[in-house]
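A.B. asks: sequence and predicted model, in that order:
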Amino acid sequence: MKPAAFAYHRPESVKEALALLDEFGDDAKLLAGGQSLVPMLNMRLTHFDNLIDISRIDELKGIDLIGDEVRIAAGTPHMWVGMDDEVADSVPLLTAATPLIGHFQIRTRGTLGGSIAHADPAAEYAAVAVALDARIEAVSSRGSRQIPATEFFTGLWETALEPGEILTAVRFPVRTGRSGFAIEEFARRHGDFAIAGAAIAVQLDNDDRVARCGIGLLGLGSTPLRGSAAERAVAGRPVAEISAEEVGRLAIDGLDDIPSDLQGSAAYRAKVGAVMVARAWQSAITEASNA
């Protein structure tokens, strides 16, 4: 199918893009990598009178280590993220997540900011952002602000971005010390959206107790979720006393919005999700213990 007719705009700066958003309002949509938006337009699942292509704005690309954070500009392609040495050293969970995103062509064209802004509940980068307590930078003609990832995703394909705002970057904290990271997901075929999955970041103290734990869940709700019950349950405990199966069960218990669709029932997703959490936990703990 072909998309309905629209006007195409290609600004050369964020300032110009913001001016276009202010001019066209609800009749405009930002186009980054286009890996989610273009198929929806082609299938006529959505339509906008104006597309604002921000894919060639240089200030929206790049990866920088700033203090104890890695700042990744929104227009940075997945492939750049997955191949960057600084990311691999400082935010290895992103490096591990990148190969799970779609196929090579999608990772080449798709962008980190586009993935976060699209807010698909099965998106890998969104789950990583939640697990690591990342911060999302947003700018509008009214000013700029930073939004915690745990507050950014508000519903299915919905975010806390306000009208006229552009997601400009995501800031991921650098975890040091005895830290371990892992992401696990289950999909029917490689490149498909995950039926369920988990991204885990864990840090141990010198007594082998859990000093910090973040669990991001994907495919298990209308938004990327935190495995909050499991995080609370493992905090401060000796890691030898914690079984992977316990963490998996606790992460899923209490979720009341698990979807049921052609991919599987809510009960099936919950069972798969618990297994994915358990596997990710075991891998992250092994890495942290050997750090």
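C.D. replies: Cool, the structure landed. Keep in mind it's a predicted model, so treat the numbers as computed, not measured.

A.B. asks: CA atoms for contacts and neighbours, from now on please.
C.D. replies: Will do.

A.B. asks: the protein: strands as residue ranges?
C.D. replies: Along the chain, counting by DSSP state E, strands occupy 7-9, 28-31, 50-53, 63-66, 69-73, 135-140, 143-148, 153-155, 158-159, 166-173, 178-186, 196-204, 210-218, 225-226.

A.B. asks: which one of the ones you listed is the most hemmed in?
C.D. replies: Most buried of the strands of the chain by mean neighbour count (mean count of other Cα atoms under 10 Å) is strand 196-204; its value is a mean of 28.

A.B. asks: now do the contacts for the residue most central in space within the chain.
C.D. replies: Nearest residue to the geometric centre of the chain (Cα atoms, centre = their mean): residue 126, 1.4 Å. Residues near residue 126 by Cα atoms under 8 Å, 6 or more residues apart in numbering: 115-116, 119-120, 224.

A.B. asks: second structure follows, compare the two:
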Amino acid sequence: MYNFEFVKPGTIAEAVSALAQEEAQALGGGQTLLPTMKARLAQTETLVSLNGIGEMVGIRHEGGQVCIGGATTHGAVAADGTYPGLASLAGRIGDPAVRNRGTIGGSLANNDPSACYPAAALASGAVIVTNAREIAADDYFQGMFETALDEGEIITEVRFPVPEVSNYQKFVQPASRFALVGVFVAKFADGVRVAVTGASSDGVFRWTEAEAALSADFSAAALDGLAVPGGDMIADLHGTAEYRAHLVKVLTGRAVAAAA
């Protein structure tokens, strides 16, 4: 690990100011950034920790939404039962050490193509709130490790509309505990949203054909005849593109059956 300065601001305003300095990097739970720095694959002059900012920690419920502070840990999300599908997802991220350190804001800012939270945010139609603006999930995710965040912008809160029913199915990659493929299904009064993580080389995406079929008939049988194109799927030593495409359909059916 290269030498760096460590800053721990107490407010969002102080964090924004610290991140405005040259070569400054925000630190959430550090579950991805710190191992990368230890391996000397990343370098920063200043590391700005967001963990000491009280206004970014906690969960509140208002207007049919679950509003989660950006520095709230996976463990805290898992313990909140207001949105069962989201709580179940959070409870299966990594292991207890990861869940008690990693944060929802850090995960969404990193936007790993196999991370779980992006599927929940996209399927829920969540709103990502930053120090500067509000970004709809449909506009936020822009490809593998790419988001709509500007340089120095901080995720302060994530607002999840709570659906009528939901479920997350995750085919776990055993070594990393990330999703080889993960599918989040959320049924709202005006329709169904289906988001897939771990499968596509473009990162998290919505399976719109399944959404249309399930909005008309919320049952696993509604997926009969549908197929996910394998052209954009990830292919590696863990699974071919065709295998991942197959898993998307299988896990979507399981999620619908479990939610229903």
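C.D. replies: Sure thing, it's come through. These numbers come from a predicted model, not from an experiment.

A.B. asks: stretch 113-130 of structure 2 maps to which residues in structure 1?
C.D. replies: The alignment of stretch 113-130 of structure 2 onto structure 1 (TM-score structural alignment) covers residues 121-138.

A.B. asks: list the buried residues in stretch 29-48 of structure 1.
C.D. replies: Buried positions in stretch 29-48 of structure 1, judged by neighbour count with 16 or more other Cα atoms under 10 Å: 29-38, 41, 47-48.

A.B. asks: quick check, nearest of those residues to residue 229 of structure 1?
C.D. replies: Distance to residue 229 of structure 1, by Cα to Cα, is smallest for residue 36 among those, at 31.8 Å.

A.B. asks: what's the closest non-adjacent residue to that closest one?
C.D. replies: With sequence-adjacent residues excluded and distances taken as Cα to Cα, 6 or more residues apart in numbering, residue 36 of structure 1 is closest to residue 118, at 7.5 Å.

A.B. asks: so that neighbour makes contact with residue 161?
C.D. replies: No: checked against Cα atoms under 8 Å, the pair residue 118 of structure 1 and residue 161 is beyond contact range at 10.9 Å.

A.B. asks: who does the top helix by length along structure 2 touch, helix- and strand-wise?
C.D. replies: In structure 2, taking DSSP state H as the definition, the longest helix is helix 241-259. With contacts taken as 3 or more Cα pairs under 8 Å, 6 or more residues apart in numbering; DSSP states H and E, helix 241-259 of structure 2 sits against strand 165-172, strand 179-188.

A.B. asks: can you lay out those as CSV showing distance to residue 127 of structure 2?
C.D. replies: Output for these, formatted as CSV (distance: least, Cα to Cα, whole Å):
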stretch, distance to residue 127 of structure 2
strand 165-172, 18
strand 179-188, 15
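
A.B. asks: among the ones you listed, which is nearest residue 1 of structure 2?
C.D. replies: Nearest to residue 1 of structure 2, of all these, is strand 179-188, at 28.0 Å by Cα to Cα.

A.B. asks: residues in contact with the counterpart of residue 79 of structure 1 in structure 2?
C.D. replies: With TM-score structural alignment defining the correspondence, residue 79 of structure 1 maps onto residue 75 in structure 2. When contacts are counted by Cα under 8 Å, 6+ apart, residue 75 of structure 2 touches 90-91, 96, 99-100.

A.B. asks: adding neighbour count and distance to residue 182 of structure 1 as columns, could you present the contacts of residue 126 of structure 1 in JSON lines?
C.D. replies: Listed next are the contacts of residue 126 of structure 1 as JSON lines, based on neighbours: other Cα atoms under 10 Å; distance: Cα to Cα, whole Å:
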{"residue": "115", "neighbour count": "24", "distance to residue 182 of structure 1": "20"}
{"residue": "116", "neighbour count": "26", "distance to residue 182 of structure 1": "19"}
{"residue": "119", "neighbour count": "23", "distance to residue 182 of structure 1": "21"}
{"residue": "120", "neighbour count": "25", "distance to residue 182 of structure 1": "20"}
{"residue": "224", "neighbour count": "31", "distance to residue 182 of structure 1": "16"}
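
A.B. asks: nice, that's everything, thank you.
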